[in-house]
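# Build me a model from this:
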Amino acid sequence: MSAADRGRVARVVVADDQAVVREGIVMLLGLLPGIEVVGAARDGEEAVALTAELGPDVVLMDLRMPRCDGVEATRRIRERHPGTEVVVLTTYADDDSLFPALRAGARGYLTKDAGGEEIERAVRDVIDGRAGLSPAVQRRLLERLMDRDAPDAPDAPVAPDDRGDRSDQSDRRDPNGRGGRSDRGVAGDDGLTERETEVLVLVADGLSNTEIAKRLRISTATVKTHINNLFAKTGVRDRAQAVRYAYQHGLVRPPGKRVT
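Take a look at the predicted model:
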C-alpha cells in the first residue's frame, strides 16, 4: 500500500537560496493535501543540518546555492540519512545539472515551472520508491540511454526489456483523433487496447494527465485508469519505464530520427 493510500503526511524540507522563491514554494506546498513543510533552508549546508535535525521524508533541493550546492548536499543527505529522499527543483535541466544530481542520489528531478500537482506527485512517487521525474527529464534520459556511444551514461529508473525494438506499422486512429495510417508502431502481445496505446504514446510525448485528458477529450480519472491498466499489462512501474517501453516497441521514434 502506498503512502498516499495510507493517508500519510509527507514531511518536506525546502532548500533554495532565493528567499522569494523559497517562500513561494513553502506557500504552494502548504496548500497541497498530505504535505507538511517542516523546514526551509537557505543553502545546502542548512539543508543537510535540517535533515539531520528533522528527519524529513523528502528534501526539495535547488541546485545553484552558496556554501554547499544542491549536488553536494544531496550526496551528503543520501549518505548520512538514507531514509530521506531528494527531489531536485531547479531552473536548469541541462546535462551538466541533471546527471550529477542523479548520480549524487536524487530520485526526483523537476524544473521550477512545475505545478503543485506535479510536485505533489513527485514527492509521493519518491516516498513510494518510484522515480519522481518530470516528462521532459524522462525524455532526456531516454535520449541518453538510446545513444550507445554516450560516455558515462547514468543509470535511469527504467526496467530492462529483452524484447528489442519493433518498427511494425499498422492502420489505426492516431492520438489526435484522426483516422488513417499512423506513423507510429504498435506494441506487441501486451493486450493493450487502442485507447491505452494512445495514452501510452502521449505519456511518451511528455504530456501530463491533464493534457492527455484534454487531447483525448476524456476525464483525468479515465486517463489515470488507462495508465494503471497499461502499467499492469506492460509490467512497467512508472512513467519513465512506460516511456522506454514506448520507444522500444516503436510507438514513438527517438528524437531526431527521420522518417524515410
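
# Going by C-alpha atoms from here, please, whenever you check contacts or count neighbours.
Noted.

# Which parts of this protein are strands?
Under the criterion DSSP state E, the chain contains strands at 10-15, 35-41, 58-61, 85-90, 108-111, 132-133, 169-171, 181-185.

# Output those strands in CSV; the columns should cover distance to D96 and mean neighbour count.
Formatted as CSV, those follow (distance: least, Cα to Cα, whole Å; neighbours: other Cα atoms under 10 Å):
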stretch, distance to D96, mean neighbour count
strand 10-15, 20, 24
strand 35-41, 23, 19
strand 58-61, 16, 28
strand 85-90, 13, 27
strand 108-111, 13, 25
strand 132-133, 17, 29
strand 169-171, 37, 14
strand 181-185, 32, 18
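
# any chance of the ones you listed in a markdown table, plus distance to T210?
Output for those, formatted as a markdown table (distance: least, Cα to Cα, whole Å):
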| stretch | distance to T210 |
| --- | --- |
| strand 10-15 | 23 |
| strand 35-41 | 21 |
| strand 58-61 | 23 |
| strand 85-90 | 21 |
| strand 108-111 | 17 |
| strand 132-133 | 17 |
| strand 169-171 | 27 |
| strand 181-185 | 23 |
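
# Would you do the same for the sequence below? I want to compare the two.
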Amino acid sequence: MMRIEKIRLVIADGQPALLTGLQAWFEARGRYCIAASAKSPGQLLAQIDDARGDVIIIGDALGDSHEVLRALRERHPHTPVVVLTSEFDPRTLLAMQHAGARGIASTRDELSELGRTCDRVLSGAEGVVSRRIAGFLQATDERVVRQAFDANAVYGRVRTRARPFSAIT
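Next comes the predicted model:
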C-alpha cells in the first residue's frame, strides 16, 4: 500500500547551516515535511512531544548523542532515530546503535544515502547503516580478525606457530 501522507521528520543538529540544508533537501523531495527542527538537545526534547514525527534525525553536533538517544528512547520508544555523524570509530558507532539509533549515516555521505537510510528505518529495519559506515565497520572487523591471532607472530623473543592438534581418547 502506498503512503499518501508525507513522512514527518524531526531534525536536530547544533550547526544551523547543516540544519537548514537538511530541511531544504528533504522538503524538496516532496515525500517529506519537517515537523520540527531543533538546535540543541533541550530544544529537541521540548518540541518532540508535539511534533509527532515519523523519524527523528539527529546530528552529532548536538553534543553527547548517546545521552540524547537515551532520552529519546525513554520518551518515544517507537519513533525511529537516525544519527548523522562524522564518527568513524567502530566502537562509537556500535555504542550509538546500542543506545537506540536504528540508523546511522555519515556526514560525508551523499544526502540521498541519508534518505535511503531513513526509508529503510521507516520500513521497520533496525541496525541500518549507510554504505560508508558499513565500510568503516567492515574494515575494522577484518583488521580485528587479523590481529586477534597471528600464527607467525613474534612475541618478545618467542616465535609461535599454530599446528593442528587432535586428541586421542
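
# Superposing both, give me the TM-score.
The TM-score (TM-score structural alignment, normalised by the length of the second structure) is 0.74; 145 aligned residues with a Cα RMSD of 2.3 Å.

# which one of the strands of the first structure lies closest to I77 of the first structure?
Shortest separation from I77 of the first structure across those is recorded for strand 85-90, at 8.2 Å, computed as Cα to Cα.

# so where is that closest one in the second structure?
Strand 85-90 of the first structure corresponds to residues 80-85 of the second structure when matched by TM-score structural alignment.

# Could you do stretch 107-125 of the first structure as well?
Using TM-score structural alignment, stretch 107-125 of the first structure pairs with 102-120 in the second structure.

# and the gap between V82 of the second structure and K39 of the second structure?
For V82 of the second structure, the distance to K39 of the second structure equals 16 Å [Cα to Cα, to the nearest Å].

# now swap in G30 of the second structure and tell me
Taking Cα to Cα, one finds G30 of the second structure at 24 Å from K39 of the second structure.

# do R31 of the second structure as well
Distance, R31 of the second structure to K39 of the second structure, by Cα to Cα: 23 Å.

# Please, where are all the helices along the second structure?
Along the second structure, counting by DSSP state H, helices occupy 16-29, 41-51, 65-75, 90-99, 111-122, 131-148.

# Which of the ones you listed sits closest to V10 of the second structure?
Between the helices of the second structure, helix 41-51 lies closest to V10 of the second structure; by Cα to Cα that is 7.2 Å.

# List the contacts of the closest one.
By Cα atoms under 8 Å, 6 or more residues apart in numbering, the surrounding residues in contact with helix 41-51 of the second structure are 10, 12, 35-38, 62-63, 68, 72.

# With neighbour numbers in mind, choose between R31 and K39 of the second structure.
K39 (18 against 13; other Cα atoms under 10 Å).

# The more buried one against G14, yeah?
Yes: because the distance of 4.6 Å satisfies Cα atoms under 8 Å, K39 of the second structure is recorded as touching G14.

# Can you pull the residues that touch both of these two?
L62.

# before we move on, back to that, first-to-last residue distance for the match of stretch 107-125 of the first structure?
Start-to-end, stretch 102-120 of the second structure (Cα to Cα) is 10 Å.

# how about that stretch: buried residues?
Residues of stretch 102-120 of the second structure classed as buried by neighbour count (16 or more other Cα atoms under 10 Å): 102-107, 109, 111, 113-115, 117-120.

# same question, stretch 194-205 of the first structure
Quick answer for stretch 194-205 of the first structure (16+ other Cα under 10 Å): 195-205.

# Could you dump those into a markdown table with distance to G7 of the first structure added?
Output for those, formatted as a markdown table (distance: Cα to Cα, whole Å):
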| residue | distance to G7 of the first structure |
| --- | --- |
| R195 | 31 |
| E196 | 29 |
| T197 | 32 |
| E198 | 32 |
| V199 | 28 |
| L200 | 28 |
| V201 | 31 |
| L202 | 30 |
| V203 | 27 |
| A204 | 30 |
| D205 | 31 |
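
# what's the neighbour count on the residue nearest to T140 of the second structure when sequence neighbours are not counted?
Distance criterion Cα to Cα, 6 or more residues apart in numbering; nearest residue to T140 of the second structure, sequence neighbours excluded, is P90 at 7.0 Å. By the criterion of other Cα under 10 Å, P90 of the second structure has 17 neighbours.

# Just want to check the distance between S130 of the second structure and A95 of the second structure.
With Cα to Cα as the criterion, S130 of the second structure and A95 of the second structure are 16 Å apart.

# More neighbours: these two, which one.
Ranked by neighbour count (other Cα under 10 Å), S130 of the second structure and A95 place S130 first, with 20 against 13.

# which residue lines up with the more buried one in the first structure?
In the first structure, S130 of the second structure lands on S134 (TM-score structural alignment).

# And the closest residue to its match other than its chain neighbours, how close does it get to G185 of the first structure?
Leaving aside its sequence neighbours, S134 of the first structure sits nearest to L110 (Cα to Cα, 6+ apart; 5.3 Å). Going from L110 of the first structure to G185 of the first structure by Cα to Cα gives 30 Å.

# can you check T90 of the first structure too?
Distance from T90 of the first structure to G185 of the first structure, by Cα to Cα: 35 Å.
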